[in-house]
Structures are given as structure tokens and as C-alpha cells.
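Colleague: Okay, predicted coordinates and the sequence, questions at the end:
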Amino acid sequence: MSARRRLNDGILAGVRLERRIDPYVRPLLDRAVLPPVQALVQWWVNARRRDEHLGLAEERTQPGERAVAEAIARQMAQFVEREYAPGQAQRAGNTKTYGVVHGEYTVHGGLPAHLRHGVFRHPATFRAWVRFAGPGPLAPPDLDDNGVLSIGVKLLGVDGRKLLDEEPHSQDFTGITTPTFTTPNVVENLRLQQHVYDGTPVLYFLGPRHPHLSDMVMQALYARTHSSPLLARYWSCTPCLLGPGQAVQYSLVPRDRSRGSVPWHPPDDYLRRALVTALRERDVLFDFLVQLQTDAHRMPVENASVVWPERLSPFVPVATLRLPRQEFDEKGQFALADRLSFNPWHALPEHRPLGNQNRARRTIYHQLSRLRQSMNGTPREDPDQYS
């Protein structure tokens, strides 16, 4: 094992130790440390950015961006092919499935005119599949890799032309439990994927030539020992359109604001068990919020390391996601997770993803989904048939 790999693994061992005590110190850290440290980090990030003088919802494609996206897809595909045998392939990101559950997504009535676009055009209720997952790129015991969780929401029965024709009746929304993405742009994302392949992801943040300390701190502020996927807040991290010339980010916030509890020696799949237990006992509600871009520089489209300031534009509730009480069929649900593909480009044109990270996702998600389903012999199927 190389010295770089040993250094990476030593740091991760310290992180895993911190996960044990995190539930006991996190409330204090969130109150006393998170707000001022985030403000300082964001000041530093913004002080180093130049104003690109873009308009609201305006994008700017970088030279060679498509080639970078293809390189990321190849790098992640090589990781999947190396780590997983045929029939056992998992996603290269958002890897460990905690559960796929059915739900209802209800668009509120009385929304202001500037928000009534796409699925928010009229009050309506859509059937939905919702996948809760861990970060990846592998699927170890939950306590070892639960700092950043993810959610994928697939609305069914959505009429209208889609940006990808592979799912003509779907609209997908995805999010993670941090307000910024791991990397600011696709060039840095490629560097991260190369580190992941080499087994040194921590050194992406600490490398002397290309350090990413601000991104590391932002991820650390929100990475925590989660007690349940149903008690976490999720952010889109990257924007999408909401009608012509208008960009938004979105967030899913649980109605239940309790923190839950984590056993001192939790089972390897304690997050799945928490999800199963909660949905066996009660309905679970999330508020779906959107944040309108009002300042093209302070709320950038092309830099995913910047938190859009809520003092410039607060989040506004536009819909409710209800997960009704249900019995969790483990075998069937995990088979469904293998067949479903969550992609922000499964979208109406009114919700087109924006920014270089999202433009790359169109290539990356599509190619990796095809690879995983080909390795497992689970061809893409119409998600409506499972409702």
C-alpha cells in the first residue's frame, strides 16, 4: 500500500471515530459553530470568485467541458467494473440503497404566477417513487459512510415533452444533505474521481497543488451521523430552470424536526431499519421548497461551492411529499432500486438542469445507468408499471 493510501486511510479512520461521538456533540456544533464557520468559508469562496457578469439563469459553457464529462463517466465506469462482479453492480455515487418507497407529491394551490411553471403550473397530486441512499462509492456498514445522504424523487404520470425521451412520463428531482456540492465544477470533479479510483479521496481536498479546503469544511459542517433518512434535510446543490429565464434551487425539509437517536453499536443497516420502522408506524411528510435566483453573481449557476444566501431570496414552499404508512418489501424494493434510474434530466423543459455539473450529469448518469443495468441484466423499464 502506498504512503498516500495509508495517509488517506488513517484520516478516514479518524472520521469513523468521530462518527461515534457525533450524535452527542452535533446539536452544540450546529448551534454554535456551523453558522459562523459557514459564513467565514462562504466569504472566502466569494472573495476569490470573479464576477462573470452573467444574467439570471444564464449559463456559460467552458472549453472542453464535454470531453471532461466523458472522462468522468469513463473513470467512474472503470471503478464500477473493477469493484463489482456482473450481476452485483451498484451505482458509483449515491450507492447504498436504504429503501425505495412510494409516495404522493402534491403541488400547492395559490402559488404566485412566477412559480406556476412545469409541474407547479396547476394544483395536482402525482404518484412518486422515492429512493433514499448513502454516499458511496461503496456500501460499507452505515456508521462508516453515512455523513452525506441522498434522495431521488421520481414523479409519475407527468405529461408533456421531456428533455430525455427514455422516460416520457417522469419528472425527477435529486438532492443530498449538504447545501453545496463536493466539487465546484466538472474539472475539479474529474480530479476527485481520479482520487476515488486511486483510493485517496481525502487527498483531493488536501493536495498541495490543488487544495480544496473550503469545500472540505463545507462538507464537514453538514456531514453527520444521521439517525434516519426521514429526518434529514436535502438540497439540490445545483440549480434548474423554473420557467423561462428563471433559475431556482430546491430543498426537501422533513416536517418532523426531531433528531432521532443512534445506538452506540448500531447494526450495519440501521438507517434502513429506521426507515422501515418509521413508515410502518406513520405517514412521513416533507415540504418541497424552491429558492429563486435574484442575484446572478451571489447566486451563481456555474459554481456549486456557493450557498445561495437566503437573505437575498428565502425558500418558498410549493409542494408536499407524503410517504404514506407502508410495509417495506425488502426483496421487491431493492430489485426496484436496481431497475429505476434517477436523473435530473428526466425533466420537463421548464425544469431543465442548469450549470456545468448538471450538463455533465446528462452524460454521466445516462452512461453509468446503462452500464449498471447491463452488468446486472436489468434493462430499463417504464417506472409507471411499478405503481
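Modeller: Nice, I can see it. Note that the structure is a prediction, hence the values are computed from the model and not measured.

Colleague: all contacts plus neighbour counts: C-alpha atoms, from now on.
Modeller: Fine.

Colleague: and the residue nearest to residue 168 when sequence neighbours are not counted, what element?
Modeller: Among residues not flanking residue 168 along the chain, residue 162 sits closest, at 6.2 Å (CA to CA, 6 or more residues apart in numbering). Assigned by DSSP states H and E, residue 162 falls within no helix or strand.

Colleague: Second structure follows, compare the two:
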Amino acid sequence: MLITLWLRLGAFLGKTLLWLLGIGLLGWALSTAWFAWQHKGPVPDKEQVAPGEAAMTQDIIQTAIRIVDQHRESTRYLRDAHAKAHGCVMAEVQVPSDLPAPLRQGVFAEPGKVWQATIRLSNGNAYPQFDSLRDARGMAIKLMNAPGKQLLADRQSQGEQDFVMFNHPNFFVSDVAEYRQNVAAQADGKKAMAFLPSLDPRSWQIRH
């Protein structure tokens, strides 16, 4: 009798696992198809500024300040992301000599030019943690003596240009609106809501 019970339980668990696997594959296929449909068509070659982007940017800044306050340790403040640096190094960044003409813009205008730079390497997490833990890895490059108007009004004499990157070919959100929604959910401690913001499946960011 005990053997029969075990066999039936094994059969039930096996069927359950097969059903779960089938549902998972179906969900993956549907989300892939939805993502492909949402992003079909040509990609614009110029930046698209969304309506209300300036206001959304201000919301993101206030959320970042709230996250920094949450991470504060007495009088010690941590960044809202990439809090732990592996190190900072002095470097030289050279523009490729065979750079195609359409890409020769700004600091890339002169093929072969060498820029002096500082590079910061970091973990992605907002809390310092062991490097052995899985995490995004960041690399921020600051070019020195770069021409052009500075973004910040009080740093016009600096002549710097920053490039912020991490070790994945795609960013984890598609636009400013998604970024605002994502960081707001994380600031509220609702990490699941960062990628599943509502009951409407069209708003889910499964692939993200």
C-alpha cells in the first residue's frame, strides 16, 4: 500500500511539474511575442525626448534623495547605486582612427585623438557587499579637458565629459518613465512592483 501511495504521489508531482513547465514556456513565448510586437519597426537614429521628461527627471532626483536617506548610516551617506568602488584609475582614452564619419561628433570628432581620463570601477548594489556576490559591475569614465558647455551651471570651468556604463549590452529600463516607476517601487521597498507595476499584463516587464 505504501509503495502504491508513493507511486501515485510521484505521478502527481511529475504531472504537476510538467504542467508548470508548460505554463512557464507558454508565458515566456507570449512575453517574447509581446515584446517583439511592442518594439517592432526601425529604431530612430536620434534621441527621442518624451513629453514631460523634465518633470519625470525631477521626480527621479527626489526619489534618489529618498533612497540615499534610507541608506544613511549615522553621518555616513552612501550613493543610491554603485555604492562600493573596486578602485579608481588614471587612463588614456583614444578615439579609433577608423571611426565612421557619422560617429565623429563631440569628443569623437578627431580620429586618433587621445583623452586623459579617470575611470571608476564599481559594484551596482546600493549597499557595499562582497565582490563574490552576483551583481552588475559599473565603469564610469570621466574625460578631462573636454570642450563644450557643461551640463551643470556651477561647473562651467571643469571641461569634463562623463560616460556611465555597466557590464550588459542593454539597460534595465527602456525610457525615463520606466526608470521613474522602477526606482520609486524600489524606494518603497516593493521590488516586485518594479517590474510588475499593475495587474495589467501589458505593463509587466518580464524580460527586464
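Modeller: Right, received. Where do you want to start? For clarity, every value in this text was computed on a predicted model and none was experimentally measured.

Colleague: before we move on, the earlier item: and the residue nearest to residue 168 of structure 1, what's its match in structure 2?
Modeller: Aligned counterpart of residue 162 of structure 1 in structure 2: residue 150 (TM-score structural alignment).

Colleague: give me the number of residues near the residue nearest to residue 168 of structure 1?
Modeller: Other residues within reach of residue 162 of structure 1, judged by other CA atoms under 10 Å, total 21.

Colleague: same question, the one 10 residues further on
Modeller: The number of residues packed near residue 172 of structure 1 is 21, by other CA under 10 Å.

Colleague: what about it, distance to residue 191 of structure 1?
Modeller: 27 Å (CA to CA, to the nearest Å).

Colleague: do the same with residue 199 of structure 1
Modeller: Distance from residue 199 of structure 1 to residue 191 of structure 1, by CA to CA: 12 Å.

Colleague: what do you get for residue 374 of structure 1?
Modeller: Taking CA to CA, one finds residue 374 of structure 1 at 27 Å from residue 191 of structure 1.

Colleague: What is the neighbour count of the corresponding residue of structure 1 for residue 81 of structure 2?
Modeller: Residue 81 of structure 2 maps onto residue 93 in structure 1, with residues paired by TM-score structural alignment. Residues lying near residue 93 of structure 1 (other CA under 10 Å) number 16.

Colleague: next one: residue 48 of structure 1
Modeller: Counted with other CA under 10 Å, residue 48 of structure 1 comes out at 8.

Colleague: Can you find the partner of it in structure 2?
Modeller: So residue 48 of structure 1 corresponds to residue 38, using TM-score structural alignment.

Colleague: All the helices of structure 2, residue numbers only.
Modeller: Applying DSSP state H to structure 2 gives helices spanning 2-38, 53-70, 176-187.

Colleague: so how much does the shortest one differ from structure 1 once superposed?
Modeller: Superposing on structure 1 and averaging over aligned pairs (mean CA distance after the TM-score superposition for structure 1), helix 176-187 of structure 2 comes out at 2.0 Å.

Colleague: In structure 1, what stretch matches that helix?
Modeller: Taking TM-score structural alignment, helix 176-187 of structure 2 hits residues 186-197 over in structure 1.

Colleague: now swap in stretch 5-16 of structure 2 and tell me
Modeller: Under TM-score structural alignment, there's no match for stretch 5-16 of structure 2.

Colleague: Contacts made by that stretch with the rest, please.
Modeller: The contact list for stretch 5-16 of structure 2 (CA atoms under 8 Å, 6 or more residues apart in numbering) is empty.

Colleague: in that stretch, what counts as buried?
Modeller: Within stretch 5-16 of structure 2, no residue is scored as buried using 16 or more other CA atoms under 10 Å.

Colleague: thinking again about what came up before, and the match of residue 162 of structure 1, what does it touch?
Modeller: By CA under 8 Å, 6+ apart, the contact set of residue 150 of structure 2 is 156, 158, 159, 160.

Colleague: Pull out the buried members of these.
Modeller: For the contacts of residue 150 of structure 2, buried by 16+ other CA under 10 Å: residue 160.

Colleague: follow-up on the earlier one: nearest to residue 117 of structure 2, of the helices of structure 2?
Modeller: Closest to residue 117 of structure 2 of the helices of structure 2 is helix 53-70 (CA to CA; 26.6 Å).

Colleague: Can you check which part of structure 1 that closest one sits on?
Modeller: Going by TM-score structural alignment, helix 53-70 of structure 2 lines up with residues 65-82 of structure 1.
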